[in-house]
Every structure is written in C-alpha cells, then in structure tokens.
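Asker: kindly return the folded structure for what I paste below:
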Amino acid sequence: MAALNFVLSVSLLIAFGIRVGQADCPDEWVQYQGSCYFFVNNYTTWHGSSKYCQSQNAELVAVESQDENDFLLRYIHRFRCAFNSQFWLDATDMILEGVWEWAQSLEALTYFNWGPNEPNGQLNEDCIVVRDDNGEWNDISCTDRRYFICEKKNVPSSCVSDADQVIG
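Answerer: The predicted structure follows:
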C-alpha cells in the first residue's frame, strides 16, 4: 500500500509539473541551485546596490563555487547588450584590509576567482566586482558605480510545508 501511495504521489507531482527541491522565484528572477538571482540594470555604488537588494528581501550575490560563478557569467553574457559591464558581489574587506568576507554573513570567502594581480590592495579598493568578459574578480572602490546581482538564498519550493502547520 505504501508503494502505491508513493507511486501516486510521484505521478501527481509529474502530472502537475511540480519541481520538488527547486526554488520558487519571483517574476524576472532566475533560479539556480536553491537560490533566486535578479540581474539589476541599474548603475550604482556597492552600498546602494546592497540597500536595493535588501529592499527586495535579498542580498548582493555571494558566489560560493566555480559552478555558481559560471552560471552567473552565462546570464551576464545573455544580457551583454543591456549591461556590458561589471557586477557587484557581496564581498568586502572594509573591516580588515586583505580579509575578504561576505557582508551579509561576515563569513570568510572560501571560493575566489581573482583575475591576474588581484586583489591588488590599492587604496580604498574594498569591494569586489565580477567581470562580464571572463567572470574573474577585481577589487575596486565601493563608491564606483556598477550593475549588480541580488540573490535570495535557500528559497523553498511551494511543495515545502511549514513544520508547525497543522493540516486537517
């Protein structure tokens, strides 16, 4: 009987096109591995970008793997005509020069994709951009203006229910 219930459940999920384990993203956001990304066509400072993302219940993107960096670069290339520039990441060394951490969590970066001779530690280059041509990272001044990407992490799918919810 349990096997029949399982088969029926899976059949219903397939019939209704429900994607278990994938994020439900707002319109115009892109889903990738449990997060939603929004490529913002607005040229602003790192602080302005971060503030905008927070207004969307998100943060500037925190790139944590080569796969994620490659995914972002593919989308940046799709929008090349609209953007053709660099994009802010959430990383900064504002607190301690040379110690890069994600601003949203204050966790040290465990993945880097620095370009040649980067970070170069020039005065006041405390924020990171990802380059649109090759996906490499560069440290620049946080007051420069760039495009940006917001990320909503670990967005549940509509199939995930609240553990405290009583049904029936």
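Asker: contacts, neighbours, all on C-alpha from now
Answerer: OK.
Asker: helices or strands up against the helix or strand harbouring Ile128?
Answerer: Using DSSP states H and E, Ile128 falls within strand 127-131. When contacts are defined as 3 or more Cα pairs under 8 Å, 6 or more residues apart in numbering; DSSP states H and E, strand 127-131 packs onto strand 86-92, strand 137-140.
Asker: now these as TSV including mean neighbour count and distance to Trp114?
Answerer: Shown next, in TSV, are the helices and strands packed on strand 127-131 (neighbours: other Cα atoms under 10 Å; distance: least, Cα to Cα, whole Å):
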stretch	mean neighbour count	distance to Trp114
strand 86-92	26	12
strand 137-140	22	4
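Asker: could these be laid out in a markdown table, adding distance to Val99?
Answerer: Shown next, in a markdown table, are the helices and strands packed on strand 127-131 (distance: least, Cα to Cα, whole Å):
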| stretch | distance to Val99 |
| --- | --- |
| strand 86-92 | 8 |
| strand 137-140 | 12 |
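Asker: so which residues of the chain form helices?
Answerer: For the chain, the helices defined by DSSP state H occupy 2-15, 46-55, 66-78.
Asker: how about those helices, which one is nearest Ile128?
Answerer: helix 46-55 (8.8 Å; Cα to Cα).
Asker: list the buried residues in the closest one.
Answerer: For helix 46-55, the buried set under the neighbour-count rule, 16 or more other Cα atoms under 10 Å, comprises Trp46, His47, Gly48, Ser49, Ser50, Tyr52, Cys53, Gln54.
Asker: which parts of stretch 53-71 are buried?
Answerer: Quick answer for stretch 53-71 (16+ other Cα under 10 Å): Cys53, Gln54, Ala58, Glu59, Leu60, Val61, Ala62, Val63, Asn69.
Asker: sequence B follows; please return its structure for comparison with A:
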Amino acid sequence: MRFLLVLFLLEACICAKGCEIGWIRFQSKCYMFSHTVATWAEAESLCSAFHSVLAEPRSHEESMFLISHSENEDIIEEDRWIYSSDQQPTKVNDFHASQPNQHTSANCVALWKPFHGHWADEPCTTRYNFICESPQESSGDVIG
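Answerer: The predicted model follows:
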C-alpha cells in the first residue's frame, strides 16, 4: 500500500506536553496517519488546518517508522528534492535503488512497504493515504 504524508483529524485535544489524542509519538514528533486519501495539495491543506505539516522524514529511522508514507517535492528543479515546510534541500537521500525514475511528472515522494522504508517518486496528483507531523510539545490549545 502506498501513502502520501498528511493528516485527517476530525477531533482532537492537544495536551500540554506530548501528542494530540489519536497521534503517535516517535522521537520528538507526533504523527497522525490518515484513513482517507488525498492529493498532495489536499493533504497539505488538511495538515495546515491542524497546525501541522506533511510528514518530512529526515533520517532512515524516521522513514522506517513512516514505512508507508513520505512527501517531498522537486517542482522547482528536477532532481532537487526539498521539504515543503521550509524549502530546505533534503539532507537524507533515501530513495530506493530504482528511484527516482526520472519521470518529470513525479514531483512528490511516497514510501512503499515493498521498498522497506525507502522513497519512491510519484505524481503529486495521485491520491494516497497521508501523514501529518507536529512537534511533540504543543501550546496547549484545543482543536476540534
């Protein structure tokens, strides 16, 4: 199964320290795994509505944790992969040996289970499940 990273959250309460209800903690981040599908743009909007971003794995360990999820884009320049939240180049190149496959329309990244946590480039218009991430500590605001 292939997933694009983002969150779909119907209701949640942010705790003073830790993760929102229904989110999963890994290292210093909290993740919400969607049960619905969306394009990259739709998923980004959903994450933003909940003060989070599409998950951006910055280590192989994080990629493995998010085994079926990931998003990056190379729209600005082919084969230059950046994180969408801060426009910084990815420091981790965790593509599967067969990826990226040089398709000019494949500007987003997905993690596929058969690739064992390694990245694959995919069109951003393809609908996948998604994951959002946020820092573990929050402001204590209530959402939902």
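Asker: returning to what we had before: of the helices and strands packed on strand 127-131 of the first structure, give the one that comes closest to Arg146 of the first structure.
Answerer: Within these, the stretch nearest Arg146 of the first structure is strand 86-92; the backing value is 5.8 Å (Cα to Cα).
Asker: ok so, going back, nearest to Val99 of the first structure, out of the helices of the first structure?
Answerer: helix 46-55 (17.6 Å).
Asker: in the second structure, what stretch matches that closest one?
Answerer: Following TM-score structural alignment, the aligned partner range for helix 46-55 of the first structure in the second structure is 40-49.
Asker: average distance between that stretch and the first structure?
Answerer: Superposing on the first structure and averaging over aligned pairs (mean Cα distance after the TM-score superposition for the first structure), stretch 40-49 of the second structure comes out at 0.8 Å.
Asker: with distance to Ala103 of the first structure added, can I get the helices of the first structure in a markdown table?
Answerer: What follows is those, written out as a markdown table (distance: least, Cα to Cα, whole Å):
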| stretch | distance to Ala103 of the first structure |
| --- | --- |
| helix 2-15 | 38 |
| helix 46-55 | 9 |
| helix 66-78 | 18 |
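Asker: Gly34 of the first structure: which of those helices is closest?
Answerer: Taking these one by one with Cα to Cα, helix 66-78 is closest: 11.3 Å.
Asker: can you give me the angle that closest one makes with strand 86-92?
Answerer: In terms of direction (axes from the mean of the first three to the mean of the last three Cα atoms, to 10 degrees), helix 66-78 of the first structure departs from strand 86-92 by 150 degrees.
Asker: just the strands in the second structure please.
Answerer: 2-3, 12-13, 24-26, 29-33, 53-54, 108-112, 119-122, 131-135, 142-143 (DSSP state E).
Asker: corresponding residues in the first structure for the second one?
Answerer: Applying TM-score structural alignment, one finds that strand 12-13 of the second structure aligns to no residue range of the first structure.
Asker: which secondary structure elements does that strand sit against?
Answerer: Contacts defined by 3+ Cα pairs under 8 Å, 6+ apart place strand 12-13 of the second structure against strand 142-143.
Asker: dump the residue contacts of Ala108 of the first structure.
Answerer: The contact partners of Ala108 of the first structure, taken as Cα atoms under 8 Å, 6 or more residues apart in numbering, are Val99, Trp100, Glu101, Trp102.
Asker: just give me the match in the second structure for the second one.
Answerer: What that stands for is Trp100 of the first structure. Using TM-score structural alignment, the equivalent of Trp100 of the first structure in the second structure is Trp81.
Asker: surely that match touches Glu73?
Answerer: Yes. Between Trp81 of the second structure and Glu73 there is a contact under Cα atoms under 8 Å: 5.7 Å.
Asker: residue contacts, the spatially closest residue to Glu59 of the first structure that is not a sequence neighbour?
Answerer: Using Cα to Cα, 6 or more residues apart in numbering and skipping the chain neighbours, the partner closest in space to Glu59 of the first structure is Cys53 (5.0 Å). Neighbour list for Cys53 of the first structure: Glu59, Leu60, Cys150, Glu151 [criterion: Cα under 8 Å, 6+ apart].
Asker: between these, which is nearest Ala23 of the first structure?
Answerer: Distances from Ala23 of the first structure to the contacts of Cys53 of the first structure, taken by Cα to Cα, are shortest for Glu151, at 11.8 Å.
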